[in-house]
Structures are given as structure tokens and as C-alpha cells.
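> below are the sequence and a predicted model for it; my questions follow.
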Amino acid sequence: MPKILLTLAALLLPLGLSAQDLTLLSVTDSATGQDYSVKLQILLLMTVLSLIPGIVLMMTSFTRIIIVLAILRQALGLAQSPPNRILIGIALMLSLLIMKPVWQDIYQNAFKPYQAETLSLEQAIARAEQPVRQFMLAQIRENELHQVLKIANEPTTRAAADLTFDVLLPAFVLSELTTAFQIGFMLFIPFLIIDLVVASVLMSMGMMMLSPLIISLPFKLMIFVLADGWSMVAGTLAASFGAAP
């Protein structure tokens, strides 16, 4: 019975809307370009809100930060500490700080003019795209960009200004993965040396049944805290994006 009612409602809804002469989605031409109806703007806004998690992951500094933090936790030998939620929260806060100039540029040059109705929606989106594009281009590596252009069957000599987002985005993500693993490797080396030293000492003492992780973990935590490791990691990540550590 509920399925029948839903089917009848879906069939009668277009008839009711046409009878009342309601236009849900409309686009009108204006002096500044094209204006969208309020309902269409709400629909677009809800669509963008549903894509925000993907946008944060793919177009900001979040990817590099969360990967480095995850590698750091593994290098320390801690399985669940800090928890995933804490790492995600730290990555989000650092991403907000690192991306602050980009957000301010978007707010001043795109959102405020659009709110004041001096720019249309299309013009505001075009202006908001520029600082994001500049940030992504500054982080993209040449090898990754060439590889993405080859996959897209596009010439590898294209200028940066001519790159579309369908090429720019995967190149940026691949570059972020490469940089994150490089930073993670550099963080892993000191802890690996501690593990090797502890394992060698235990073997020389004949204590082969004792796990080296039990002995090395306190030393790694002590050295990391004494070296102010969290501040150093945050500063290194900020400096890797060109921000002041």
C-alpha cells in the first residue's frame, strides 16, 4: 500500500505543479550574465554541501597531513593512540590554518561581491576557483602532471592556465601522496634506528623471546616528547606548503 501511494504521488506531482504554473528550475538572462531561481540555487547549494567532504579531501592540504600523521603513529608503534578521530581533527585544524589565505581570498573576492549582488553566481564561482587553482598548482609535481596528461591523452606541453580541473585534481592528489610518503619516510627513520638498536641489544643479551617493541616503545615516546615532536611535525607540514612554520 505505501508503494502504491508513493507511485500515485510521483505521478500526480508534476500535474499539480504544472496546474499551479510553478517553475522549480529556471534560468533568466540579466545584464551581468545568467540568474538562477532561488529553488535552483538551493538545489545547487545542497549538492555542493554533499560534496564538501570530497572537496576537503581532494582539494586542500588535508590529504598530505592525515597521511603523515598516520605514518607517524605507525612509526611510534602505537596502534590506536591517538585515535582516528583525533588525527582527523588535528588534520582538519591544520588544514584550516594552512588554507586560511585561500579562504580569505575566496571570501573577499567571491563571496562578499556575490552577497552584495555585484557578481552573478557563475562569476563568483569563477573568482573562487582562482585561489584554489593557484594553491593546487603550487603543490603539483611535474612528473605527476605529465602522467595525468598522458592518461587524459592531452599534450604534456599545456600551460598551467589552460589546465582543466579534471586534469588538475588527479595531478594534485598524486603529488600530495608522493610528498606525504616522502615526509613520512623521513619521520620513520629515527624510530626505525631505535628499533634496530633495541633488537640488537636484546639479541646480544640472549633475550630473543622478549619483543623489542616492548622495550623500544617507551624510548621512542620519551625521545619524541623531549624533542617536542608534535610541534616539529606541525611546523614541517606547514613549511612543506610554503606556510610559515
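Looks like it came in fine.
> drop to CA atoms for contacts and neighbour counts, all remaining ones
Fine.
> secondary structure element for residue 29?
strand 27-30 (DSSP states H and E).
> helices or strands up against the next helix or strand after that strand?
Per DSSP H and E, the first helix or strand lying C-terminal to strand 27-30 is strand 33-36. When contacts are defined as 3 or more CA pairs under 8 Å, 6 or more residues apart in numbering; DSSP states H and E, strand 33-36 packs onto strand 27-30, helix 121-139.
> run the last query once more with 7 Å
Other helices and strands packing on strand 33-36, by 3 or more CA pairs under 7 Å, 6 or more residues apart in numbering; DSSP states H and E, are strand 27-30.
> can you give me the helices for the chain?
2-19, 38-59, 62-76, 84-98, 100-106, 112-115, 121-139, 142-151, 165-204, 212-226, 229-240 (DSSP state H).
> tell me the most buried of those helices?
helix 62-76 (a mean of 21; mean count of other CA atoms under 10 Å).
> can you give me the angle that helix makes with helix 84-98?
Between helix 62-76 and helix 84-98, the angle comes out at 130 degrees (axes from the mean of the first three to the mean of the last three CA atoms, to 10 degrees).
> how far does helix 62-76 sit from the chain's center?
14 Å (CA atoms, centre = their mean, to the nearest Å).
> residues contacting it, please?
Helix 62-76 is contacted from outside by 56-57, 87-88, 91-92, 95, 176-177, 180, 183-184, 187-188, 191, 217, 220, 237, using CA atoms under 7 Å, 6 or more residues apart in numbering.
> quick revisit: now for the strand holding residue 29, which elements pack on it?
By 3+ CA pairs under 7 Å, 6+ apart, strand 27-30 packs against strand 33-36.
> residues contacting the strand it packs on, please?
Identification of contacts with strand 33-36 by CA under 7 Å, 6+ apart yields 26, 27, 28, 29, 120.
> repeat for stretch 238-245
Contacts for stretch 238-245 (CA under 7 Å, 6+ apart): 98, 235, 236.
> roughly how far apart are the last one and residue 154?
Put plainly, it is residue 236. 35 Å (CA to CA, to the nearest Å).
> same question, the first one
Spatial separation of residue 98 from residue 154 under the definition CA to CA is 32 Å.
> on that earlier part again, just give me the closest of the contacts of strand 33-36 to residue 197.
Of all the contacts of strand 33-36, the one with the least separation from residue 197 (CA to CA) is residue 120, at 63.8 Å.
> what's the neighbour count on that closest one?
Applying other CA atoms under 10 Å, we find 21 residues neighbouring residue 120.
> nearest residue to the residue positioned nearest the centre of the chain other than its sequence neighbours?
Closest residue to the average C-alpha location of the chain: residue 57 at 2.6 Å, with CA atoms, centre = their mean. Spatial nearest neighbour of residue 57, chain neighbours left out: residue 63 (5.7 Å); criterion: CA to CA, 6 or more residues apart in numbering.
> comparison target below:
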Amino acid sequence: MERPARATSYRSPIQSRRNLMRKLRLAPYLLVLLTVATPAFSQSFDLGGLPALTTEQNLDGEVTYSLSLQVLALMTAVTLLPSLVLGMTSFTRIIIVLSILRQALGTQQTPPNQVLIAIALFLSLFIMQPTLTEIYNVALSPFLSESMSAEVAISEASAVMKDFMVANTRSDTLLMFSDMAGADGYESNADIPFSTLLPSFITSELKTAFQIGFLLFLPFLVIDMVIASILMALGMMMLSPMLVSLPFKLLLFVLVDGWALTVGSLAATFVAT
């Protein structure tokens, strides 16, 4: 007598995806187990020149494994990278001015946020290129060639960044934060701590960005007022002045080559070191 065939179990795509995620979560543990079980591994597992997994042998012959603090410091630096881009470069001033310009034009979400961030990012890269090149020459290149220690390379790179930030920071703002920190004065830019220079630089960038945004807003505000007065004189009070003034603002912006003028003026406002 023949046995009835077993019913094949059906796995939905969601269940298959969950099983795959469970297997991926086990990957780090399998790596550690392979490291422990394989005697062919050396005393340290290197990751890009940094000892990611180090081994220590106790007095009783037992081998223990531990993650290096250098990897932890590297991952912490990666998480702080967006904050460094916002607080130590020209990105803040550029993105604020572009956002105010979009509001002055009255185009709502055109250009979208992704486009504005891309413009601000690449324009910041253009402005910061001399500073980044100097950091590479005086700090990164000697460190990669092992002719300079990491501590000295960080000190040299910090000095270059401080020169750029001090050159683009208002003196009254820097003096205000220095007085709040209880410092009498600094002999050179390298003596200014980042705890004082960073808030001074960001505050100065915000003030400068809003001043530039105010100057950009004025001509578009005049167009809105003129259109609103004409519509009120014609008795068209139910018609939105913003809707009528938008084509004229776009026409004015295109005729004066507004994007090139705005971006070029923004780049010229920064002082190169």
C-alpha cells in the first residue's frame, strides 16, 4: 500500500527574508568562532592596517580575544563625520542661503532638498579644496608614509582647520565665546581650543548667512508688493499675488543669471588661508 505524499511546506517571501536576516546576524559570531578554532590565524587580525582583533595569551596558556580600541575610535569618528561637515566647513552658510533663496522665489519645493544639499556639498568641496590640499600635504601624506605619528598628524591637520575657521569667524563673536570660557587671549590660532572656536564659527556663519539671505530676499519682496498693489487697484482681490508674481520673479532670476551670481558670490565670501 502506497504512503500518501507529504505536503510540501510553503514559505512566503517574508519568511525567507527573515531567515536570511537571522543567518546574517550570526555572521559576526561565526567569524569569531572561526578565529578561535583555526590555529593558522596570527596573533592579530588586521583590518586596513588597524588591528581589529587582538589575541592575548594568559599565564595558564589560555588565549583571549578582544577588539582593539583603535577600531572603536574609527567607528566613532565615522559617526561624527556629518557633524564635522556641518560645523567646520562652509556647508552651513551655503545651505541656509539657498533655502532662503528658494523661499524668496516662492517655488515651494523646487529645487528639492536633495538638489540643494548636493549643490551645497559640492560647492563646499570647491571652497575647502585649498584647505584640504594643505591638510593632505602637511598631515595625511606624511602619516601614510609612516614618517609622522598619528598624534603629530592630527595636531598639524587641526592647525590648518583652525586657520580656515578663524579667518572666516567674526572677531566679536570669537571674543564673546572666549570671555564666556574665561580666556584672556590667545597668542596664535593654534592655541584656540575647538570648544571655543566651533561655536564661534557656527554662530558667525549663521549671522553671515542670514545677512546674505536678507539681501537676496529684497528684490523678490519688491516684486510681490508691486504685483499686490496692481491687483488691488484693479479690484482683483481674490486673485493670489504670489501666483501672479511667481513668473515675473522667475523671469528676473533667469535674466540676471541668478544661480551663477548667487553661487559665485557665496564662494567669494569665504576667506582662503
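Nice, I can see it. The shown structure was predicted, so the numbers you read here are calculated from the model rather than taken from an experiment.
> TM between them?
With the length set by TM-score structural alignment, normalised by the length of the first structure, the two chains reach a TM-score of 0.83; 217 aligned residues with a CA RMSD of 2.2 Å.
> just to revisit the earlier point, now the contacts of stretch 238-245 of the first structure as JSON lines including distance to residue 47 of the first structure?
Shown next, in JSON lines, are the contacts of stretch 238-245 of the first structure (distance: CA to CA, whole Å):
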{"residue": "98", "distance to residue 47 of the first structure": "26"}
{"residue": "235", "distance to residue 47 of the first structure": "35"}
{"residue": "236", "distance to residue 47 of the first structure": "35"}
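> what's the matching range in the second structure for stretch 188-196 of the first structure?
Mapped onto the second structure using TM-score structural alignment, stretch 188-196 of the first structure spans residues 217-225.
> for the aligned residue in the first structure for residue 112 of the second structure, give its distance to residue 69 of the first structure.
Aligned by TM-score structural alignment, residue 112 of the second structure pairs with residue 83 of the first structure. The gap separating residue 83 of the first structure from residue 69 of the first structure is 11 Å, by CA to CA.
> what's the burial count for the counterpart of residue 146 of the second structure in the first structure?
Mapped onto the first structure by TM-score structural alignment, residue 146 of the second structure lines up with residue 117. By other CA under 10 Å, 12 other residues sit near residue 117 of the first structure.
> what does residue 175 of the first structure align to in the second structure?
With TM-score structural alignment as the criterion, residue 175 of the first structure pairs with residue 204.
> that match against residue 170, yeah?
Yes. Contact criterion CA atoms under 7 Å: residue 204 of the second structure and residue 170 qualify, at 5.8 Å.
> contact partners of stretch 171-186 of the second structure?
By CA under 7 Å, 6+ apart, stretch 171-186 of the second structure touches 192, 196, 197, 200, 204.
> please pull up the equivalent of residue 80 of the second structure in the first structure.
Looks like residue 80 of the second structure aligns to residue 51 there (TM-score structural alignment).
> should've said residue 36 of the second structure
In the first structure, nothing lines up with residue 36 of the second structure, judged by TM-score structural alignment.
> and for residue 174 of the second structure?
Checking TM-score structural alignment: residue 174 of the second structure goes with residue 145.
> now swap in residue 129 of the second structure and tell me
By TM-score structural alignment, residue 129 of the second structure lines up with residue 100.
> and the residue nearest to residue 57 of the first structure, how far is that from residue 50 of the first structure?
Here the distance between residue 63 of the first structure and residue 50 of the first structure works out to 19 Å (CA to CA).
> same deal with residue 127 of the first structure?
Residue 127 of the first structure is 22 Å from residue 50 of the first structure, by CA to CA.
> quick one on the thing from earlier: now do the contacts for the match of residue 129 of the second structure.
Counted by CA under 7 Å, 6+ apart, residue 100 of the first structure has zero contacts.
> next one: residue 198 of the first structure
212, 216.
> try it again at 8 Å.
By CA atoms under 8 Å, 6 or more residues apart in numbering, the contact set of residue 198 of the first structure is 212, 215, 216.
> for residue 4 of the first structure, see how far away the first one is.
As defined by CA to CA, residue 212 of the first structure lies at a distance of 66 Å from residue 4 of the first structure.
> thinking again about what came up before, the residue nearest to residue 57 of the first structure matches what in the second structure?
The equivalent of residue 63 of the first structure in the second structure is residue 92 (alignment by TM-score structural alignment).
> and what of residue 136 of the first structure?
In the second structure, the residue matched to residue 136 of the first structure (TM-score structural alignment) is residue 165.
> so that match sits right up against residue 128, yeah?
No. Between residue 165 of the second structure and residue 128 there is no contact, the gap being 10.9 Å when judged by CA atoms under 8 Å.
> and for these two, which residues touch both?
Common neighbours of residue 165 of the second structure and residue 128, using CA under 8 Å, 6+ apart, are residue 89.
> OK, contacts around residue 154 of the second structure?
Residues counted as contacts of residue 154 of the second structure (CA under 8 Å, 6+ apart) are residue 139.
> quick check, residue 52 of the second structure in a helix?
No. Residue 52 of the second structure: not assigned to a helix; according to DSSP: H, G, I helix; E, B strand; the rest coil it is strand.
> how many residues are close by it?
For residue 52 of the second structure, the neighbour count with other CA under 10 Å is 17.
> against residue 46 of the second structure, how distant is it?
Note on residue 52 of the second structure: its distance to residue 46 of the second structure, by CA to CA, is 5 Å.
> before we move on, back to that, ok, the match of residue 63 of the first structure to residue 117 of the second structure distance?
10 Å.
> what do you get for residue 264 of the second structure?
For residue 264 of the second structure, the distance to residue 117 of the second structure - CA to CA - is 17 Å.
> could you find the counterpart of residue 70 of the second structure in the first structure?
With TM-score structural alignment as the criterion, residue 70 of the second structure matches residue 41.
> actually, residue 248 of the second structure.
The pairwise alignment with the first structure assigns residue 248 of the second structure to residue 219, based on TM-score structural alignment.
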